[in-house]
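Novice: Just need the structure, nothing else, for what follows:
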Amino acid sequence: MTMEFLTEPFMQRALLAAVLVGITAPAVGIYLVQRRQALMGDGIGHVAMTGVGLGFLMSANPVWMATLVTVLGAVAMELIRMYGKTRGDIALALLFYGGMAGGVMLINLSPTGSNANLVSYLFGSLSTVSDEDITAISLLAAFAVLVTVGLRRQLFAISQDEEFARVTGLPVRTLNLLVAITAAVTVTVAMRVVGLLLVSALMVVPVAAAQQLTRSFRATFVLAVLIGTGVTLAGTITTYYQDVPPGATIVLLAIAVFIALTALAAPLARRRARAAETAPAAECAADGTARADDVRV
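Specialist: Just a heads-up that it's a prediction; the model follows:
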């Protein structure tokens, strides 16, 4: 296999987008997993279809239009979660399915829309990533990384225990809304490469894979980002040579990594258990303290 793909302008754009997606999706996904909102990205992806449709209908950049719509949708989702009570699940279902149906209708009504355009946004497409898309993706990815890394202590706190975080004086509602907005931004970052229907998998599977080997939040965060970047790059290159859908390829590679790390984790867990049994009590206590400090990152 040669490196000829690096000379193709569309592949240069696709690889850059893949790196940005591989970093941002797990970086946001780790907080969604901690909050037991693993499928939130899937719901936002449905809402994003309306933004894509509006972009085609108004002859605007679909990425920016999808960002606007998904941010509004994510805020609505978070408000429903906070105040929805017993009817919250119905309201969310209406939001998700209405977003998808509205997007499909708008794309078909727009003069520039087509089934090919729809499929590329649903499942990703390398050849359709433009220079304008790269600019939008880069700016949105920078925002997502700044939030997830710069506010990692606060976001980890509300993800673990909202009540405790509220008692300590953290603005829980504001931070919850920020997580939702960042998740919305991440969906629009990833949709050109992975596709709206598969973006949620890239936000969740690398995190789940990393958790098989790591025991601290910091280590899980770093490994999940490495896995996400690795599978998006590998999937993008595979798509170039094999002419397969990029989103499906990337997700299947992420699942393969999860299975491999799960198989590797079992003997490692047994080895750690034996080591803990034979280690002096003082060493075990010190080790536990060190890991707890690491978790509070």
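
Novice: Going by C-alpha atoms from here, please, whenever you check contacts or count neighbours.
Specialist: Will do.

Novice: Now A17: which helix or strand?
Specialist: For A17, the element it lies in under DSSP states H and E is helix 9-34.

Novice: Off-centre distance for that helix?
Specialist: Offset of helix 9-34 from its chain centre (Cα atoms, centre = their mean, to the nearest Å): 8 Å.

Novice: Which is the succeeding secondary structure element to the helix or strand where I90 lies?
Specialist: Using DSSP H and E, I90 sits within helix 88-109. Downstream of helix 88-109, the next assigned helix or strand under DSSP H and E is helix 115-123.

Novice: downstream neighbour of that next one in the secondary structure list?
Specialist: Immediately after helix 115-123, counting by DSSP H and E, sits helix 131-150.

Novice: The following helix or strand past that next one to helix 131-150, inter-axis angle?
Specialist: Counting by DSSP H and E, the next helix or strand C-terminal to helix 131-150 is helix 152-160. Angle, helix 152-160 to helix 131-150, by axes from the mean of the first three to the mean of the last three Cα atoms, to 10 degrees: 80 degrees.

Novice: quick one more, to check against the first:
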Amino acid sequence: MIELLDYEFMRRALIAAVFTGLAAPAIGTFLVQRRLALLGDGLGHVALTGVALGLLTGIAPLMTAVIVAALGALLIEVLRATGRTSGDVALAMLFYGGIAGGVLLANLAGESANTLNSYLFGAITTVSTSDLILVGSLGAVVVGLSLGLAPQLFAVCQDEEHARVSGVPVRLLSALISVLAAVTITLAMRTVGLLLVSALMVVPVAAAQQITRSFRTTHLAAMGIGLAVALGGVVSSYQIETQPGPTIVILAIIVFGGLAGVGAFLRRLRPEPDLVDSGRGS
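Specialist: Reported below is the predicted structural model:
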């Protein structure tokens, strides 16, 4: 483990994994609460168009991916809010349009399939210092806003009508959730890849839900799990010589399976609510 720190590229990879592991579940918790778990997949495909646009224009792909994914997030929020297009149809358009646009622009840029693969499945060991600065900055913003605005964001995810009546700016916060999801996807594309980033946003949250009983504890536990599997996946991939992205996701699924068993055991130990109530009444 210690020898990993002797390599500069591994130090950068581990730092990128820290920001990704914290940010992805931080915003993913709200997506799961809002039943938009698949939004990450759709925005990941849109971000691919942004990457290809950067390759075509010579602009940093990470920056163009952030911009394009954020615009896609706002578009899907507008379509969802107006009600003229159902959520699943809008997501389908993101899926198909994003991947088609990415491949088309990459072809125009003369890039090979290997170049796209590094963004689709991650290439954390190739993270540059400039990439790391951008990833760290965006990750800090995502984590800070998700924790600082957690009560308001939870209110929007739980019941939009009640939040609106309570004076919460529902549309603004809904757009913010979508944009933060887009930012998270682009900062994680070098870690786990655009095709797998949604798993890092959802699986740690699902794992945390197995052993927690409140939104706040789920939120914090999911971030802890995300951080652990991101770092563990990078270290494991180095040791067994696999790609970090798939290794991180497989590790997250293993953790989910383990916590699901623990959660089932703990629920057996808790008294049934009906039995408790009937016991109190007798």
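
Novice: who does the helix holding I90 of the first structure touch, helix- and strand-wise?
Specialist: Helix 88-109 of the first structure is packed against helix 40-57, helix 62-83, helix 115-123, with contacts defined by 3 or more Cα pairs under 8 Å, 6 or more residues apart in numbering; DSSP states H and E.

Novice: Quick check: buried residues in it?
Specialist: 92, 95-96, 98-100, 102-108 (16 or more other Cα atoms under 10 Å).

Novice: once the two are aligned, what's the mean deviation for it against the second structure?
Specialist: Overlaying the second structure shows helix 88-109 of the first structure at a mean distance of 2.2 Å from the equivalent residues (mean Cα distance after the TM-score superposition for the first structure).

Novice: Pull the contacting residues for the counterpart of E160 of the second structure in the first structure.
Specialist: Under the alignment (TM-score structural alignment), E160 of the second structure maps onto E162 of the first structure. By Cα atoms under 8 Å, 6 or more residues apart in numbering, the contact set of E162 of the first structure is V172.

Novice: cutoff 6 Å now
Specialist: If a contact means Cα atoms under 6 Å, 6 or more residues apart in numbering, then E162 of the first structure has no contacts.

Novice: Touching stretch 184-194 of the second structure from outside, list them.
Specialist: Stretch 184-194 of the second structure has contacts (Cα under 6 Å, 6+ apart) with T20, A24, G44, V66, Y119, L120, F121, G122, A123, I124, V135, G245.

Novice: For the buried residues of helix 88-109 of the first structure, give me JSON lines that also has distance to V33 of the first structure.
Specialist: As requested, those are exported to JSON lines (distance: Cα to Cα, whole Å):
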{"residue": "L92", "distance to V33 of the first structure": "19"}
{"residue": "L95", "distance to V33 of the first structure": "21"}
{"residue": "F96", "distance to V33 of the first structure": "20"}
{"residue": "G98", "distance to V33 of the first structure": "25"}
{"residue": "G99", "distance to V33 of the first structure": "23"}
{"residue": "M100", "distance to V33 of the first structure": "24"}
{"residue": "G102", "distance to V33 of the first structure": "28"}
{"residue": "G103", "distance to V33 of the first structure": "27"}
{"residue": "V104", "distance to V33 of the first structure": "29"}
{"residue": "M105", "distance to V33 of the first structure": "32"}
{"residue": "L106", "distance to V33 of the first structure": "32"}
{"residue": "I107", "distance to V33 of the first structure": "32"}
{"residue": "N108", "distance to V33 of the first structure": "35"}
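
Novice: Pick out whichever of those sits closest to A275 of the first structure.
Specialist: Using Cα to Cα, L92 comes nearest to A275 of the first structure of the buried residues of helix 88-109 of the first structure, at 47.4 Å.

Novice: measure that closest one to T289 of the first structure for me?
Specialist: In this view, L92 of the first structure and T289 of the first structure are 41 Å apart by Cα to Cα, to the nearest Å.

Novice: repeat for G22 of the first structure
Specialist: Taken as Cα to Cα, the span from G22 of the first structure to T289 of the first structure is 32 Å.

Novice: what's the most distant pair in the contacts of stretch 184-194 of the second structure?
Specialist: Most distant of the contacts of stretch 184-194 of the second structure, by Cα to Cα, are V66 and G245, 19.4 Å apart.

Novice: Show me which of the two is the more surrounded one.
Specialist: The neighbour count for V66 of the second structure versus G245, taken as other Cα atoms under 10 Å, is higher for G245 (28 against 24).

Novice: What is the aligned counterpart of the more buried one in the first structure?
Specialist: Per TM-score structural alignment, G245 of the second structure is aligned with G247.

Novice: In space, what's closest to its match - neighbours in sequence excluded?
Specialist: V194 (3.8 Å; Cα to Cα, 6 or more residues apart in numbering).
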